[in-house]
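K.L.:
build me a model from this:
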Amino acid sequence: MSRETFVVLCAAAAAMCGCQSSKVKISGRIVGTEPRNIYLEEVTPLRQTIVDSTVLAADGSYLFRLRDIAASPSLYNVVYDNERIPLLVEGGDRVTVNSAGSVVRNYTVEGSAESELLREFYQAFVVGAQHLDEIASRFAEPNLSEERHRELMKEYTNEYFRIRREQLRFIVENKSSLAAVYALYQRLPGDSYLFNGDGDVVYYRTVAEAVAERYPGSPYVGALQAEVARMDAQAGLASKVSELNYPDLELTDMYGEKVRLSKVAEGKVVLLDFWSAELGTSNALNADLKELYAKYAGRGFEVYQVGIDTSKPLWITAVQEQQLPWKSVTDLRGRASSALVVYNVQRIPANFLIDREGTIVGKNLYGRSLEEKLEQLLP
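P.N.:
Predicted coordinates for the structure are as follows:
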C-alpha cells in the first residue's frame, strides 16, 4: 500500500489557520495477545512520528489523550505488533478502538464517523491483500504441475480484480468522505495505478468535487485538485509532444494573463527555466541569465521562466526586485505544479533549451555552457 502519497494529502489538516482545536481521547482494549507497547503515530506532510506510547494493561486496555487537535480531521495510526490502524480524528472526538487476535483483521472503531467508515474499507482491503500473498506463496510448492499453476493463476487473478472492484465501489459510494481520499491511494502489490492508469483521473476528480462540497475550504480539496492537474498533464503529454516536439505549457503571469510557451517560442530559441523565489538561491543565476538575455535577445533568444512557488506576493516581489525582463509565469502550486510533472523535473533549478524547430537541444545549461550553445543556435 502507498501511505506515503496519502501523507501529502494530510498536509494542512493540523495547521489550518483560525480553526478551533480541542482534546481527543483514543482508548480501547486489545485482547488475545501478551501485553506489550502500543503506540500512537501522527502522520504529517514530511514524516510519520510516534507522538505517544503506553503499555497495555493486564486486561488489554490502553488510553491516549491529545490536545490542540484541529477541528478538521487529521490522520493518526494506532500501532501495535507492527500493524497500523488508521484513524481520521478531529477535535472533540472520543474514539474507542478494540481488537481481538489479529489486530487489523478484527478491530472495531466507535466515536468517529470518518474512522468507522475508513475501517469498512481498510479492513477488507488488508484482508484481501493478505489473501493474495497467501495465494502467491503457493506458487513455491514443490513439483508444481502446469495444471496447478493455471489454477493458482486463475484464483489470484479473480481475487485481485474482486478487491479492485470493491475498492472502486467504496470510493464511488462514499465519494464525499475523507475515507474515500485515503482509499484512492491504496495499492495492491505491483500496482502503479488504481484501475487503468490515465483513466484514474475520473475518480480523483469525482472525490475532489464531492469533498469540496461537503467540506468547503478543506485542505484536502487543494491537494486533490493538484493531483488532478498532474494527471491531466500526463494524459495530454503524448499529444503535445507529437504536435510540437516538446510539451506545451500555459501558465499565468503576474498580471493574471495566460502565457503559452509555444507562443513565446515561435521563431525563437527559447530557454524554459524552472526556479523558485521561495528557495532564495535564484539571484545569482538570474543575474547571469540577464546578461545572456541582454546579449542574445536581439538575435532571437527568449526565456519562459516558471516560478515553482506558492506565495504570489513573494514571487511577484522577487520578479520585480530582480527586474527580470522575460516572461515570468507560475501556477502557484509549488512542488505540485503540473509543469514539473510534464517535464519530469526532480530538482530546482532546472532548464531546457528549445531550438527554432521546437526540438529540446539542451538541459540544465548555465553560464558558459549555455552561452556556447546559444552561439551555435543563433546567427
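K.L.:
for the rest of this, base every contact and every neighbour count on C-alpha atoms.
P.N.:
Noted.
K.L.:
what about the helices in the stretch 201-350 of the chain?
P.N.:
Taking DSSP state H, counting those that start in this stretch to define them, one finds helices in the stretch 201-350 of the chain at 201-214, 219-244, 261-264, 282-296, 312-321, 338-342.
K.L.:
any idea which of those helices is most buried?
P.N.:
helix 338-342 (a mean of 21; mean count of other C-alpha atoms under 10 Å).
K.L.:
can you confirm Ala11 is in a helix?
P.N.:
No: per DSSP: H, G, I helix; E, B strand; the rest coil, Ala11 lies outside any helix segment and is coil.
K.L.:
can you pull the contacts of Thr33?
P.N.:
Gly101 (C-alpha atoms under 8 Å, 6 or more residues apart in numbering).
K.L.:
would it be right to say that it lies in a helix?
P.N.:
No: under the criterion used here (three-state DSSP), Thr33 is coil, not part of a helix.
K.L.:
how near is it to Val109?
P.N.:
19 Å (C-alpha to C-alpha, to the nearest Å).
K.L.:
before we go on, could you also do this sequence so I can check it against the first one:
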Amino acid sequence: MKTLHNIFFLLLAFIVVSCGGSTENNGTYPAKVKISGTLDGQKEGTQIILYTIQGVGGKKNVAEATTNAKGAFTLEYTVPKIGLYTLNIGNQAEELLVLETKDLKVENNGEFFKVTGSKENDQLNELKDMYDSFTEKGNELQQEYATSENQAAVLEKFKKLQDEQKGAVKAMLKKLDGAYVTLVALNFIQDKEGSFDVISETIQKLETNFPQDSLVMEVAKSYNALKSTMVGAEAMPITLPSPQGETIALESFRGKYVMIDFWASWCRPCRMENPNVLKAYTKYKDKGFEVYGVSIDRDAEAWKGAIAQDHISWTQVLDADGEVAKQYGVEGIPFTLLLDQEGKIIAKNLRGDALEKKLEELLGK
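P.N.:
Next up, the predicted model:
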C-alpha cells in the first residue's frame, strides 16, 4: 500500500493505547494469535516488528520475528483486547492492522504489503485502497494545476474531488456500521464540522460496540471538544493566571466581543499573526472588543518575553499544562474563536484582514 506511513501518522494525531474490557467483538481475551507469511524479495533475517500505538507520536515494540531463507516468518503475540497496531517489515513498510482473536497472513507484491485474515483487516484494506485512489487523483490535479493555463477550472475539479471523497467516506462509515476499524475511517473526514451529524452517529455506534475501550473514549472526547467549539456553541469557562499572577476569567468580559487566541512564543505562525491582532485590537478595543490570549507555553519567561517583543497589550493568560487547550480540542496553533457579547462562538480562526473585516461588520468602521 502506498499510504502506509500517511495513514499511520494521521492516526497518531489523536490515538492512545487501548485497554479495557475482556470480551469484545465476540472474542475472548487475552487471545494468542499468529501473524505469518512468506514474503517475496525478502532476504533471510529480515526483521518483522509488531508495535502497539502509544500516545501521540509513540509506539511500543511488543513482538518480533525474522524471515528464514525462503522469506517466511511467524510472529506470535497475546492480544489483550482488540486494538490498532503497526507491523514494521524490514524498515520497508509500516502496515497498520487490527489485532483481535484471529490469526493473520501477510503477503506482498514487490514493495506493497497486505494483511488479511479477518473482516476488520479486509475493511481496513478497503479503506487504504479508497485513500490511495483519492490521493492519486489529488496528486494528478496538483500536477495539472502547475501547468494549466486555466487554473480556475482545475480548482473546480479539486472541489468536485473533495465532494466525491466526502461522499465516499460517509458511505464507508455507514457500511462499516461501527466496526473497530471505523476509528481509521474517521480520520479521512476533512470537513469535520460539516460532517458532524454522521460523525456523532458513528461514535455512538462505536461506544455501543466497544463501551470500555479507552481509544474509543478518547476519540469520542476529541469530537465532543470539537462540538463544544462549533459556531453557535457557548464558550466553556476559562480562568487562568496572567503574567502578573492574577487569575483572569474569560467570563469577566461578557458584554464585549472577545477573541480567544491560543498561541505560544515558539509558534512562528502565531508570532506572524500577532501584528494583525494588534492592529485590530488597537482599532476596536474602545468599541467593545477584547482579546483573551491563552498561551500554551511551558516556559513562562519565554511567554513573557514574546509578549514584550510583539508589543502585546491585550489580556494574556497561561495554560502551562495545556488542560484548557485540551478541553477546547486545540490540535494546532494559532487557534482562535470569536465570541459575541453573550459568550457564544460566532466565528473561528479569522486570520489577517478577515478579523478586522468581521469586527467592522459587528462594530462599524
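K.L.:
quantify their similarity with the TM-score.
P.N.:
The TM-score (TM-score structural alignment, normalised by the length of the second structure) is 0.55; 254 aligned residues with a C-alpha RMSD of 4.4 Å.
K.L.:
please identify which of the helices of the stretch 201-350 of the first structure is closest to Arg29 of the first structure.
P.N.:
helix 219-244 (31.4 Å; C-alpha to C-alpha).
K.L.:
possible to save the helices of the stretch 201-350 of the first structure as a markdown table with distance to Ser115 of the first structure?
P.N.:
Converted to a markdown table, these look like this (distance: least, C-alpha to C-alpha, whole Å):
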| stretch | distance to Ser115 of the first structure |
| --- | --- |
| helix 201-214 | 16 |
| helix 219-244 | 16 |
| helix 261-264 | 45 |
| helix 282-296 | 44 |
| helix 312-321 | 36 |
| helix 338-342 | 32 |
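K.L.:
for the counterpart of Leu39 of the second structure in the first structure, what are its contacts?
P.N.:
Aligned counterpart of Leu39 of the second structure in the first structure: Ile30 (TM-score structural alignment). The neighbourhood of Ile30 of the first structure, defined by C-alpha under 8 Å, 6+ apart, consists of 56, 60-61, 98-101, 103.
K.L.:
please report the distance of Ile30 of the first structure from Ala57 of the first structure.
P.N.:
From Ile30 of the first structure to Ala57 of the first structure the distance is 10 Å (C-alpha to C-alpha).
K.L.:
equivalent analysis for Ala179 of the first structure, please.
P.N.:
31 Å.
K.L.:
swap in Ile135 of the first structure?
P.N.:
For Ile135 of the first structure relative to Ala57 of the first structure (C-alpha to C-alpha), the value is 37 Å.
K.L.:
quick one, longest helix in the second structure?
P.N.:
Counting by DSSP state H, the longest helix found in the second structure is helix 119-147.
K.L.:
so the residue of the second structure most remote from its centre, which of the three states?
P.N.:
The outermost residue of the second structure, judged against the average C-alpha position, is Ala69 (41.0 Å), by C-alpha atoms, centre = their mean. Assigned with three-state DSSP, Ala69 of the second structure falls in the coil class.
K.L.:
isn't it right up against Thr38?
P.N.:
No: contact criterion C-alpha atoms under 8 Å: Ala69 of the second structure and Thr38 do not qualify, at 10.1 Å.
K.L.:
show me the helices in the second structure, by range?
P.N.:
Under DSSP H, the second structure gives helices at 4-11, 119-147, 151-176, 182-185, 196-209, 214-228, 268-284, 300-309, 323-327, 353-363.
K.L.:
redo those as CSV? Include distance to Ile238 of the second structure.
P.N.:
Shown next, in CSV, are the helices of the second structure (distance: least, C-alpha to C-alpha, whole Å):
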stretch, distance to Ile238 of the second structure
helix 4-11, 29
helix 119-147, 39
helix 151-176, 35
helix 182-185, 30
helix 196-209, 25
helix 214-228, 13
helix 268-284, 20
helix 300-309, 18
helix 323-327, 7
helix 353-363, 22
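K.L.:
can you say which of those helices is packed in most?
P.N.:
Greatest burial across these, using mean count of other C-alpha under 10 Å, falls to helix 182-185, with a mean of 21.
K.L.:
specify, as a residue range, where that helix falls in the first structure.
P.N.:
Residues 180-183 of the first structure are matched to helix 182-185 of the second structure when aligned by TM-score structural alignment.
K.L.:
average gap between that stretch and the second structure?
P.N.:
For stretch 180-183 of the first structure, the mean distance to aligned residues of the second structure following superposition is 1.1 Å (mean C-alpha distance after the TM-score superposition for the first structure).
K.L.:
contact partners of that stretch?
P.N.:
Residues contacting stretch 180-183 of the first structure (C-alpha under 8 Å, 6+ apart): 6, 118, 121-122, 167, 170-171, 174-175, 207.
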